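Visitor: what follows is a protein structure lacking sequence information:
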């Protein structure tokens, strides 16, 4: 496990982040703007003394004198957890940055922000190195009341992708989440459980043993400070974090109204690919998956190779290649159309790319995410464009 002495962030800065991450219920635009402007230590001092704008003062008023960053750090240490913050070698900036763009779209309404922004730190309970673990990751989520079919497919996909070197991210809950975690544990792979409450309080209690095993071989993670209990909206906030930490999200089984659909919606909003496992048309447990495929352009996945292609570098499959090509010839039709629709200079919004390529907006966002991961596309201030000077060379397995 990485100790505090191995990290480059000063102790007072880490304590400040611990305070800032708990002083408001969610990370807000006003809070992050203050941190960016004056730094975390000064931001914490200003909040404690009430020297902040009215909106931030309202957001932090009930907790500003109650939160103690040093005490939170001590509570985390008692269970072998640590706080990973911006500036740490293990801070997953690339995964979390999309949660923070653009801030002004997140604001509005009497209560402050409509949706939470990127966390100010991650409470990390486990031996796994954050950057190495999240370098190749896929989120696997689904219903808490799966069928035997859903459990079997989850176990097959989760163990299959971990054998291909992927970390499986899920929510630690009963059902599909637990099936995914247990399959990876059984295969000797790496898995991360993202909790809706503090990492010192495993939830649900019935999964204590499993979550302890996850912490020993991978990590149990939360944006919530130690001592924090679970609530419905914290589960929704957890879903966004699951989507951010996975390079793709796969929904195995989900009802028409399901937390797994929330995770899929966040993945799409973050330009991450979404895959769904088809089920029997008579199964209530698969209705949500079928709706995602029909209305949101989610990709059908039925085997490990499908998930590897969805979450891996563009063109990567689980099947050994027989040869290599560096042209566009190996691209599927949709990927080729989206890539060709991207300008070489300037930039275009995803909706403009979708209109030019003639592809659904949700599919376009998923493809753009894969192109970004492969280095074939760039997202800049003006929008999306092709990388380089247009002569993109992609390494693609040839059947």
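Guide: Received it, and whenever you're ready, just let me know what you need. Since this is a predicted model, take the numbers as computed values, not measurements.

Visitor: could you use CA atoms for every contact and neighbour count after this?
Guide: OK.

Visitor: confirm that residue 250 sits in a strand.
Guide: Yes: Residue 250 sits within a strand when classified using DSSP: H, G, I helix; E, B strand; the rest coil.

Visitor: any idea how far it is from residue 263?
Guide: From residue 250 across to residue 263, the span is 9 Å (Cα to Cα, to the nearest Å).

Visitor: any residues in contact with both of the two?
Guide: residue 141 (Cα atoms under 8 Å, 6 or more residues apart in numbering).

Visitor: here comes the other one, which I'd like you to weigh against the first:
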């Protein structure tokens, strides 16, 4: 069946749901009309019937150390059923782990093929951090963001899943042959196409729906307005999955698509913990970002007003400070004497001066 129809063929998917695989195949072989199938489409299926050898396909995938997984198998990820009639007929899987188990705690990290150094850096570090937190990184093994995501997960010994648009035994892109081998050794290589099948533009587009359905959430790291990664993200949103985007420079065309997703309702994320907060279990919350606490932040309003009344590079009298702070002279003097041992101000006779480090925002640590 995976050789009869193209990925995402909802017509054949409907037939399989109504009739089952064996009955569908028999009716195609007998000829004649099929309910809900146009004559031209039925003819297209029958043209592909000639020369099919499922036993040979199974032998080829086994020789590659893989297997065929279909709905009803214990390894089948049931979340793919959300695709309805467009769910995969089956998946050709290479690698040791269970696809169903890996997909339970997984996140898709996708983006532009022609990524920038920024996108490559962010994707790699995000994937590595996700893997460190026990999450499986899913992507499409393409150049750019996909490759960076796979490498990031592998770099820390994490598992990763590549959903490809070609058949087993046809590494694509060729430049990722070694990466695909490493993915197979430490994770899974998954595709809808039978062994030996070549990728096409349409097959890449349909591959994206599998990535979207397989994972609880999809993160777009960097994508232009016409990027295929946006197709994945929007399909994920339509399936009720979490959709996230990493912000980039507003002047970068390669971040335009990611920013557009945020405007559409995707969640802006900048680190792995924020992704896990959305996709993980109850209680897996991202810790709040903490900025460095400066000694000046600990001062009260009166002390802050006195400091702000002191010029950065001039010495002034207490009366001038009081006038600038809008305080009485007694309160001003008391506050100046409190700030003196803390290293915020210096006194020279009857005049006071702000310590230069304070003026630059780097006050001494108070005792």
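Guide: That came through fine. Source: prediction; values computed, not measured.

Visitor: quick check: TM-score for this pair?
Guide: Superposed pair, TM-score by TM-score structural alignment, normalised by the length of the second structure: 0.74. Supporting alignment: 284 aligned residues with a Cα RMSD of 1.7 Å.

Visitor: about what we covered before: between residue 250 and residue 263 of the first structure, which is the more surrounded one?
Guide: Each of residue 250 of the first structure and residue 263 has its neighbours counted (other Cα atoms under 10 Å); residue 250 has more, 31 against 28.

Visitor: tell me the counterpart of the more buried one in the second structure.
Guide: Matched to the second structure by TM-score structural alignment, residue 250 of the first structure sits across from residue 219.

Visitor: swap in residue 303 of the first structure?
Guide: Aligned by TM-score structural alignment, residue 303 of the first structure pairs with residue 271 of the second structure.

Visitor: residue 277 of the first structure too?
Guide: Looks like residue 277 of the first structure aligns to residue 246 there (TM-score structural alignment).

Visitor: my guess is its match meets residue 274, correct?
Guide: No: with contacts counted by Cα atoms under 8 Å, residue 246 of the second structure stays clear of residue 274, the gap being 10.8 Å.

Visitor: distance of residue 237 of the first structure from residue 254 of the first structure?
Guide: When distance is defined by Cα to Cα, residue 237 of the first structure is 18 Å away from residue 254 of the first structure.

Visitor: just residue 170 of the first structure next, same as before
Guide: Distance, residue 170 of the first structure to residue 254 of the first structure, using Cα to Cα: 14 Å.

Visitor: please apply the same query to residue 178 of the first structure.
Guide: For residue 178 of the first structure, the distance to residue 254 of the first structure - Cα to Cα - is 15 Å.

Visitor: the two - which one has more neighbours?
Guide: Comparing residue 178 of the first structure with residue 254 by neighbour count (other Cα under 10 Å), the higher total belongs to residue 254, at 30 against 24.

Visitor: wouldn't the more buried one be in contact with residue 289 here?
Guide: Yes: if you go by Cα under 8 Å, residue 254 of the first structure and residue 289 touch, sitting 6.0 Å apart.

Visitor: that's a strand at residue 352 of the second structure, yeah?
Guide: Yes: secondary structure of residue 352 of the second structure (three-state DSSP): part of a strand.

Visitor: that one reaches residue 320, doesn't it?
Guide: No: using Cα under 8 Å, residue 352 of the second structure is not in contact with residue 320, being 9.7 Å away.

Visitor: what about these two, which has more around it?
Guide: Taking other Cα under 10 Å, residue 352 of the second structure and residue 320 do not tie; residue 352 has more neighbours (21 against 17).

Visitor: any idea what residue 157 of the first structure aligns with in the second structure?
Guide: By TM-score structural alignment, residue 157 of the first structure lines up with residue 126.

Visitor: element containing its match, please.
Guide: Taking DSSP states H and E as the criterion, residue 126 of the second structure maps to helix 117-132.

Visitor: the next helix or strand after that helix aligns to what range in the first structure?
Guide: Next helix or strand after helix 117-132 of the second structure toward the C-terminus (DSSP H and E): strand 136-139. Mapping strand 136-139 of the second structure onto the first structure (TM-score structural alignment) gives residues 167-170.

Visitor: what lies in contact with that stretch?
Guide: Contacting residues not belonging to stretch 167-170 of the first structure are listed as 133-134, 136-141, 158, 161-162, 177, 180-181, 184, 189-194, 242, 245-246 [Cα under 8 Å, 6+ apart].

Visitor: mind checking which of those land in helices?
Guide: Per DSSP state H, helices hold the following members of those: 133-134, 158, 161-162, 177, 180-181, 184, 242, 245.

Visitor: of those residues, grab the buried ones for ChimeraX.
Guide: To isolate the buried ones among those in ChimeraX, judged by 16 or more other Cα atoms under 10 Å, type:
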select :133,134,158,161,162,177,180,181,184,242,245
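
Visitor: dump the ones in helices among the contacts of stretch 167-170 of the first structure to TSV, plus distance to residue 87 of the first structure.
Guide: Formatted as TSV, those follow (distance: Cα to Cα, whole Å):
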residue	distance to residue 87 of the first structure
133	18
134	17
158	32
161	30
162	29
177	31
180	31
181	29
184	30
242	21
245	18
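
Visitor: now the end-to-end length of stretch 334-354 of the second structure.
Guide: In stretch 334-354 of the second structure, first residue to last residue: 16 Å (Cα to Cα).

Visitor: where in the first structure does that stretch fall?
Guide: The alignment of stretch 334-354 of the second structure onto the first structure (TM-score structural alignment) finds no residues at all.

Visitor: then stretch 88-98 of the second structure?
Guide: The aligned range for stretch 88-98 of the second structure in the first structure is 119-129, by TM-score structural alignment.

Visitor: name the residues that touch that stretch?
Guide: Stretch 119-129 of the first structure is touched from outside by 1-2, 17-18, 20-21, 27, 76, 79-86, 90, 96, 198-199, 214-226, with contacts defined as Cα under 8 Å, 6+ apart.

Visitor: cool, stretch 88-97 of the first structure as well?
Guide: Stretch 88-97 of the first structure is contacted from outside by 7-9, 84-86, 118-119, 129-131, 134, 241, 244-246, using Cα under 8 Å, 6+ apart.

Visitor: so which of these wins on neighbours?
Guide: residue 241 (30 neighbours).

Visitor: show me what it aligns to in the second structure.
Guide: That one, residue 241 of the first structure, aligns with residue 210 by TM-score structural alignment.
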